[in-house]
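Visitor: here are the coordinates; sequence isn't available:
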């Protein structure tokens, strides 16, 4: 099993934590938009109370380790690797719990180019442990508002992980999909389960709208989040998201493999 020290070193070397590529400008812009109630950064979460920009900065400093100095407005920002490691422990504990119960799970990502392999490995391990990995509403259309207007995508699954597929894609079940922050895919998937009277997932694993919208609907949800995604950390602070792991979500896909090994080891899900 990968040691904590080895993973900490990898987090810093791969810039998954420490000084990360997500800029201070991007972070502050997201906090400003969240405070204004912009749905593009709420990700399906409906905050229980108003959050000011200052309160969000304080929260993100606590949860992620970004600079708490409001005067720091440009340049790089940081993720404290100790906070990442602590959140990964909690993340693994939730996986271990659902695996022991052999409960149904739903996995989805808005970052298929980067994070598909991470979630697919979790899906495979959970399935091997006896969990049903749900794949509802495959092929269903989902209308998502983009900067180019409303575009119809379709919900697809690759190795048990839900993602959005461009309408022009010819093959189902192949990677990659499209980048998406929308809460609509998980709502579509959950609605299909409810209509068919199939069991709802006892755990939703993912990022972006997959986590926030599921948590908003009262389901246990855990996931990865970058420093410009405050919604997951607000959801965690308000009790709607069980675990939000602070990590850069835009590095090379192979850089997440040590995280996969660490999480599966801590969750006792290695075959």
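Guide: Sure, I can see it. Keep in mind it's a predicted model, so treat the numbers as computed, not measured.

Visitor: from here on, contacts and neighbour counts on C-alpha atoms
Guide: Will do.

Visitor: Tell me where the protein has helices.
Guide: Using DSSP state H, the helices of the chain run over residues 4-13, 24-35, 39-42, 53-63, 81-101, 112-128, 184-195, 208-216, 230-238, 257-266.

Visitor: May I see the buried residues of the fifth one?
Guide: Residues 81-85, 87-96, 98-100 are the ones in helix 81-101 that count as buried (16 or more other Cα atoms under 10 Å).

Visitor: Which elements pack onto that helix?
Guide: Packing partners of helix 81-101 (3 or more Cα pairs under 8 Å, 6 or more residues apart in numbering; DSSP states H and E): helix 4-13, strand 243-246, helix 257-266.

Visitor: Which of these has the highest mean neighbour count?
Guide: Greatest average neighbour count among those goes to strand 243-246 (a mean of 28), per mean count of other Cα atoms under 10 Å.

Visitor: next up, a second structure to put side by side with the first:
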């Protein structure tokens, strides 16, 4: 079993927390755009409160450990590993509750190249515990606005985890997929589940628009977020997202394996 101290050391060594690759400039740009109501950064959350740039910086300082000084404008961002560990504990507790109640769950990621393995292990463990892992809207087209304009993607599932692919991508079921922040994939999946007469998820697990889009629609959602993803933390502050774990969401995929083991052990879901 990985101890809390060993987990903290791994977070720092892998730069999942501590000094991370995300730049201060990237994060501040996201905070400005969020305060301006830019949908590319809101990613499905419609804030109820007024969030100015300084408000967002203050929230991210509290939730992630980034600098609260708005005049600190360059260099790499910082995530407090104590906040990551604490959030992972709550994340694991929520997984344990879902497992005990055999809840219906939906998992999805906008970071398939990095985080698919993490979510797939959760899907496997929850399924083994008796949870129904939903896969609605398999193959459905989703039109997503990208920096290259409107692009059609296809919704697919790999080991119970939803992702989107661009047309012409490798065959369904393989582990490659597109990076996206859009809430449209989860909206498409939830709409398809409702149209089919259910069941609907009691818990949505993921990142980016999967968490924000589900939370905005009233579904309980938990997930992971980097320092340049303020929408998830705003959703948590406003009560529409249950748990957000602050960490770098774009390191090597194998660096998340110790987190997977830690979370599953804490949730009593280890195989």
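Guide: Arrived safely, thanks for sending. On a predicted model such as this, the values are computed, not experimentally measured, just so you know.

Visitor: I'd assumed residue 117 was in contact with residue 253 of the second structure.
Guide: Yes - under the criterion of Cα atoms under 8 Å, residue 253 of the second structure makes contact with residue 117 at 7.1 Å.

Visitor: Tell me which of these two has more neighbours.
Guide: When residue 253 of the second structure and residue 117 are compared for neighbours, residue 117 comes out ahead with 20 against 16, by other Cα atoms under 10 Å.

Visitor: contacting residues around the more buried one?
Guide: Taking Cα atoms under 8 Å, 6 or more residues apart in numbering, we find residue 117 of the second structure in contact with 253, 257.

Visitor: and it, what pairs with it in the first structure?
Guide: Under the alignment (TM-score structural alignment), residue 117 of the second structure maps onto residue 117 of the first structure.

Visitor: what's the spacing between its match and residue 6 of the first structure?
Guide: Taking Cα to Cα, to the nearest Å as the measure, residue 117 of the first structure falls 20 Å from residue 6 of the first structure.

Visitor: now the residue nearest the centre of the second structure: how far from residue 87 of the second structure?
Guide: Nearest residue to the geometric centre of the second structure (Cα atoms, centre = their mean): residue 207, 1.5 Å. According to Cα to Cα, residue 207 of the second structure and residue 87 of the second structure sit 14 Å apart.

Visitor: Which strand runs longest in the second structure?
Guide: strand 149-158 (DSSP state E).

Visitor: Helix 184-195 and that one, what's the angle between them?
Guide: Interaxial angle, strand 149-158 of the second structure versus helix 184-195 (axes from the mean of the first three to the mean of the last three Cα atoms, to 10 degrees): 60 degrees.

Visitor: Could you check how far strand 149-158 of the second structure is from the centre of its chain?
Guide: Here strand 149-158 of the second structure is found 18 Å from its chain centre; the criterion is Cα atoms, centre = their mean, to the nearest Å.

Visitor: helices and strands around it, which ones?
Guide: Packing partners of strand 149-158 of the second structure (3+ Cα pairs under 8 Å, 6+ apart): strand 141-146, strand 161-165.

Visitor: mind checking which of those strands is nearest residue 241 of the second structure?
Guide: Checking those against residue 241 of the second structure by Cα to Cα gives strand 161-165 as the closest, at 18.9 Å.

Visitor: mean distance, that closest one to its aligned residues in the first structure?
Guide: Strand 161-165 of the second structure, aligned to the first structure and superposed, deviates on average by 0.3 Å (mean Cα distance after the TM-score superposition for the first structure).

Visitor: okay, and that strand goes to which residues in the first structure?
Guide: On the basis of TM-score structural alignment, strand 161-165 of the second structure is assigned to residues 161-165 in the first structure.

Visitor: Pull out the buried residues from the matching stretch.
Guide: Within stretch 161-165 of the first structure, the residues that count as buried by 16+ other Cα under 10 Å are 161-165.

Visitor: can you check stretch 207-224 of the second structure too?
Guide: Buried residues in stretch 207-224 of the second structure, counted by 16+ other Cα under 10 Å: 207-216, 219-224.

Visitor: can you count the residues close to the closest residue in space to residue 166 of the first structure that isn't next to it in sequence?
Guide: In space, and not counting its chain neighbours, residue 166 of the first structure is closest to residue 153: 5.3 Å by Cα to Cα, 6 or more residues apart in numbering. The local packing of residue 153 of the first structure (other Cα under 10 Å) involves 22 other residues.
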